[in-house]
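Enquirer: My questions are about this predicted structure, shown below with the sequence.
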Amino acid sequence: MPHPGDPRPAAMPYLPQLDGVRALAILIVFAAHCGYSHVVPGGFGVTIFFFLSGYLITTLLRIERARTGAVSLPAFYLRRSLRILPPMYLTLLASGALYAAGLLDWMPVAPAAVLGQVIFLTNYPGLFGTEAVLPVPLWSLAIEEHFYLVFPLAFVLWLGRLAPRRATLACLGLCAVVLAIRCSNVWRLPDYSLNYSWTHTRIDAILFGCCLGLWNNPVISADRAWRPALWQVAASLAVILGTLAVRDPAFRESLRYTLQSAALFVPFAYLLHGEGPLVRLLASRPMRRLGLWSYSFYLAHMTVVALVLHLRPGLHGFGLMLVAFPVTLLWCWGMYALVERPCARLRRRLLADRPPEPSLAEDGRRAGVTPA
């Protein structure tokens, strides 16, 4: 049964500014992979995606439990599978075909590493003895998949039975455990760089998003949720910039992720209230459209960059971005029209009895993409 303090919203509303956040995150990652990683923090773009995933999944689970009295795990896993797997496997197939044809400027690829990508274990390269993967960045998606497998079950059996404040404290406790593991690795491992990609050393970024989903969530209780002031948003962004300025490897692979993820609580809480010039900028039509395609963009952009570099080896930096960006968008448009939107319709048909989540078709209308 729902916790007595939980409200009963009908469904997860569509929040256009969150599509803008996705767009901002993918632009950060894209710029880093086009040669600007020394000035553009691509890893922070991934941290934004992690935080957003934790927030959205927790909010959806709370709404479903409040509305129906229970969470359907089969429905959750079916929804996630239809959302994630078709675009991912098709992108892997396309990348593999281009590599086999000799059209990618990329390292030699090992079949064992590709198997790790297929089964969501590429972020643990030690299991396969190689990191020679196809240019599809699935280490971060592997972390999210591991979260999707475990967190809904934990919510049903444990977290969802607690008061929101106590559930938040439980998530914060898990974040502290993850930080302790990272610090231990820095102290005892000669090479602790894989703190960056292991699930058990990066999942706290998702859990901090869960905290916002559980406590002071403007979607769940807008009248009672904390509304940050602009100076508080500025202070949190200053903390994030400070973490990016520190170049010490031990700090970067330990405390940095905690500080960044905790600081993201403030700007996300501000944006979710849906007011202010930053919200309007992120909810603008170009940002919404790119955010709508951000998943396919993330999957495909490194393969496109490798293809462009094979065809035009002299390109780098801004010139590389100018060529690779529209090509990646073309892939996203085809993936959205031929795969993502049909899968969204299938999800709605199969899960008609469950509380709806914002659909791709609804998002498309609001982003100016006319659905079929």
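Expert: Looks like it came in fine.
Enquirer: Every contact and neighbour count from this point should use C-alpha atoms.
Expert: OK.
Enquirer: Need the residue in this protein that's farthest from the chain's center.
Expert: Gly314 (31.9 Å; Cα atoms, centre = their mean).
Enquirer: and that residue, helix, strand or coil?
Expert: coil (DSSP: H, G, I helix; E, B strand; the rest coil).
Enquirer: before we move on, what about Gly129?
Expert: Assignment for Gly129 (three-state DSSP): coil.
Enquirer: Isn't Glu131 up against Gly116?
Expert: No: between Glu131 and Gly116 there is no contact under Cα atoms under 8 Å: 9.2 Å.
Enquirer: shared neighbours of the two, anything?
Expert: Thr122, Pro125 (Cα atoms under 8 Å, 6 or more residues apart in numbering).
Enquirer: The two: which has the busier surroundings?
Expert: Gly116 (22 against 18; other Cα atoms under 10 Å).
Enquirer: element containing that one, please.
Expert: Gly116 is part of helix 111-118 when elements are defined by DSSP states H and E.
Enquirer: Spatially central, which residue of the protein would that be?
Expert: Phe49 (2.9 Å).
Enquirer: Return the residues in contact with that residue.
Expert: Arg22, Ala25.
Enquirer: And the contacts of the helix holding Gly116?
Expert: Tyr89, Thr122, Pro125, Phe128, Thr130, Glu131, Ala132, Val133, Leu134, Leu138, Trp139.
Enquirer: and the last one, how many neighbours?
Expert: In other words, Trp139. 21.
Enquirer: from memory it sits against Asn123, does it?
Expert: Yes: judged on Cα under 8 Å, Trp139 makes contact with Asn123 at a distance of 4.5 Å.
Enquirer: Need the overlap of contacts for these two.
Expert: Ser197.
Enquirer: Buried residues, the helix holding Gly116. List them.
Expert: Across helix 111-118, burial judged by 16 or more other Cα atoms under 10 Å covers Ala112, Ala113, Val114, Gly116, Gln117, Val118.
Enquirer: chain center to it, what's the gap?
Expert: Chain-centre distance of helix 111-118: 21 Å, with Cα atoms, centre = their mean, to the nearest Å.
Enquirer: Then stretch 61-81?
Expert: So, by Cα atoms, centre = their mean, the centroid of stretch 61-81 is 19 Å from its chain's centroid.
Enquirer: What segments of the stretch 201-350 of the chain are helices?
Expert: For the stretch 201-350 of the chain, the helices defined by DSSP state H, counting those that start in this stretch cover 204-214, 230-245, 249-252, 255-272, 277-282, 285-292, 294-311, 317-335, 341-350.
Enquirer: What lies in contact with the longest one?
Expert: Applying Cα under 8 Å, 6+ apart, the contact partners of helix 317-335 are 30-31, 34-36, 87, 293, 296-297, 300-301, 304-305, 308-309.
Enquirer: Determine the angle, from 0 to 180 degrees, between that helix and helix 285-292.
Expert: 70 degrees (axes from the mean of the first three to the mean of the last three Cα atoms, to 10 degrees).
Enquirer: before we go on, here's another structure to hold up against the first:
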Amino acid sequence: MRPPRLDSLTGLRWWAAFAVFAHHMTNIAPLPGSYALSFGSYGVTFFFVLSGFVLTWSARPGTAVSTFYWRRFARIYPSHFIALLLAIPVFYSFSPAAEDWWVKPVNVGILALSFVLLQGWSRDPVILFSGNPAAWTLTCEAFFYALHPVINRIFGKLRVRGSLLLVGAVIAAAFLYRFGVVLFPGSWLADAPLPVVRLSEFVIGIGIAQAMLSGWKVRIAPVWCYLGAGALIAWLVISLRWSGTPIVDFFRLTANEWIIVACAITIAAVAWSDLTGKRSIMRWRPFVLLGEWSYAFYLVHATVIYALLAVVGVQPKGWSNLLWYVGLLIVTVAAAAALHYLVERPCERFLRSWWDRRLERRTQLAASVSDVTTPGDGRADRDS
């Protein structure tokens, strides 16, 4: 039986995308205390954990690996391709001396990496943020998708305790990696490719989904997760004034890993709340709708922000800049809705339908060949 939809997670996905948007808005319209908005970049962490959870939750036994890969391509690539074409005029110039710091000279070789989602394997910012700067995360996602059938098969052999123990081991490995980067800043650990470094987030999502599919009951109300995540971010902001204290520095240096844990617990709690039919503000239809647009929103938000930045420049810091946030949010949501309805949904529907028809034709051909080559049937009737 197919697991039920978890609409609250779709609503949460919108807030993760909005957090990334707010983080990047500080480049054009800084607010007093904008440092707090820098933690919006961890919306990407939420996406990675959620991706592992959702793919595992929605996986159907018997689906061929090739079908899984095609469906993921159909889901992410068409919108990425169009968003990349829209981003190039904003972030690239044929002039060798571009006036704006975010504009790069056209390099066909580097741009080609963006079209095939390989840019995220480099730590060089010129390559990592090439094409559409937000799309480096798609390199990670493509890597995760490639490994999902294998990793999911491993977790599929485990029950609740085994899945949670393996999740705990992955979290411990993430902390150990962070310690290694801090202790050996010049080592290969600090330059490891991001798809490999961020894989732990995706695997944790797979693990908690498998634990829930195996019967794990999450006894935490989502509201406590929201408050806990808010308190964690507040602490990381406030604790800056106590830098140099060992315990404070420990938590600040491992902030990424604590946020991974917070994301994982929140996703599990919200999913369980939906499963048990409890009320959830995240299932409010506008939030769910925005969540459905969130992938397109993520792809276009940087292009919209920097296109305007080229025209108006950086605004003086002040609360009046909230008007820019509102205005650009409206424009970006409108652009995301257009990308979703004109490209994302119809292309995914067409590509999946084409693949399904192809598989059906192959199945019918195989069946007809089997009927022709099966010995005995026609001859037995004639001999009798």
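Expert: Thanks, I have the structure now. As the structure is a computational prediction, the values presented were derived from the model and not from experiment.
Enquirer: After the helix holding Gly116 of structure 1, which helix or strand is next? Please name it.
Expert: Past helix 111-118 of structure 1, the next helix or strand by DSSP H and E is helix 139-157.
Enquirer: Which positions in that next one come out as buried?
Expert: 139-145, 147-148, 151-152, 155-156.
Enquirer: If any of the contacts of helix 317-335 of structure 1 are buried, put those into a PyMOL selection.
Expert: Those of the contacts of helix 317-335 of structure 1 that count as buried under 16+ other Cα under 10 Å are selected in PyMOL with:
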select buried, resi 30+31+34+36+87+293+296+297+300+301+304+305+308+309
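Enquirer: Sort out which one of the contacts of helix 317-335 of structure 1 lies nearest Ser81 of structure 1 for me.
Expert: For the contacts of helix 317-335 of structure 1, the residue nearest Ser81 of structure 1 by Cα to Cα is Pro87; the value is 10.3 Å.
Enquirer: The closest one -> structure 2?
Expert: Alignment note (TM-score structural alignment): Pro87 of structure 1 maps to Ser79 of structure 2.
Enquirer: nearest residue to that match other than its sequence neighbours?
Expert: Take Ser79 of structure 2 and drop its neighbours on the chain: the residue closest to it by Cα to Cα, 6 or more residues apart in numbering is Glu344, 5.4 Å away.
Enquirer: My guess is that neighbour contacts Pro78. True?
Expert: Yes: Glu344 of structure 2 lies in contact with Pro78 (Cα under 8 Å); the separation is 6.4 Å.
Enquirer: More neighbours: those two, which one.
Expert: Set Glu344 of structure 2 next to Pro78 and count neighbours by other Cα under 10 Å: Glu344 wins out with 24 against 19.
Enquirer: what sits against the corresponding residue of structure 1 for that one?
Expert: Here Glu344 of structure 2 is matched to Glu340 in structure 1, going by TM-score structural alignment. Neighbour list for Glu340 of structure 1: Arg83, Pro86, Pro87, Leu360 [criterion: Cα under 8 Å, 6+ apart].
Enquirer: elements contacting the strand or helix carrying the second one?
Expert: Per DSSP H and E, Pro86 of structure 1 falls inside helix 73-100. Other elements packing on helix 73-100 of structure 1 under the criterion 3 or more Cα pairs under 8 Å, 6 or more residues apart in numbering; DSSP states H and E are helix 139-157, helix 294-311, helix 341-350.
Enquirer: Columns distance to Ala250 of structure 1 on top of those helices, output as JSON lines?
Expert: Listed next are those as JSON lines, based on distance: least, Cα to Cα, whole Å:
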{"stretch": "helix 139-157", "distance to Ala250 of structure 1": "21"}
{"stretch": "helix 294-311", "distance to Ala250 of structure 1": "28"}
{"stretch": "helix 341-350", "distance to Ala250 of structure 1": "43"}
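Enquirer: of all those, which lies closest to Ser53 of structure 1?
Expert: Relative to Ser53 of structure 1, the nearest member of these by Cα to Cα is helix 139-157, separated by 7.8 Å.
Enquirer: Give me the distance between the equivalent of Gly180 of structure 2 over in structure 1 and Tyr192 of structure 1.
Expert: In structure 1, Gly180 of structure 2 lines up with Ser184, judged by TM-score structural alignment. Going from Ser184 of structure 1 to Tyr192 of structure 1 by Cα to Cα, to the nearest Å gives 9 Å.
Enquirer: ok, the two, which is more surrounded?
Expert: Taking other Cα under 10 Å, Ser184 of structure 1 and Tyr192 do not tie; Tyr192 has more neighbours (18 against 13).
Enquirer: The more buried one touches Asn185, doesn't it?
Expert: Yes: between Tyr192 of structure 1 and Asn185 there is a contact under Cα under 8 Å: 5.9 Å.
Enquirer: aligned partner of Ile88 of structure 2 in structure 1?
Expert: Checking TM-score structural alignment: Ile88 of structure 2 goes with Gly96.
Enquirer: That match against Val133, yeah?
Expert: No: with contact defined as Cα under 8 Å, Gly96 of structure 1 does not count as touching Val133 (9.9 Å).
Enquirer: more crowded one of those two?
Expert: Taking other Cα under 10 Å, Gly96 of structure 1 and Val133 do not tie; Val133 has more neighbours (23 against 20).
Enquirer: which of the residues in stretch 329-340 of structure 1 are buried?
Expert: Quick answer for stretch 329-340 of structure 1 (16+ other Cα under 10 Å): Leu329, Trp331, Cys332, Trp333, Met335, Tyr336, Val339, Glu340.
Enquirer: can I get those residues in JSON lines with distance to Ala75 of structure 1?
Expert: Shown next, in JSON lines, are the buried residues of stretch 329-340 of structure 1 (distance: Cα to Cα, whole Å):
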{"residue": "Leu329", "distance to Ala75 of structure 1": "31"}
{"residue": "Trp331", "distance to Ala75 of structure 1": "29"}
{"residue": "Cys332", "distance to Ala75 of structure 1": "26"}
{"residue": "Trp333", "distance to Ala75 of structure 1": "27"}
{"residue": "Met335", "distance to Ala75 of structure 1": "23"}
{"residue": "Tyr336", "distance to Ala75 of structure 1": "22"}
{"residue": "Val339", "distance to Ala75 of structure 1": "20"}
{"residue": "Glu340", "distance to Ala75 of structure 1": "18"}
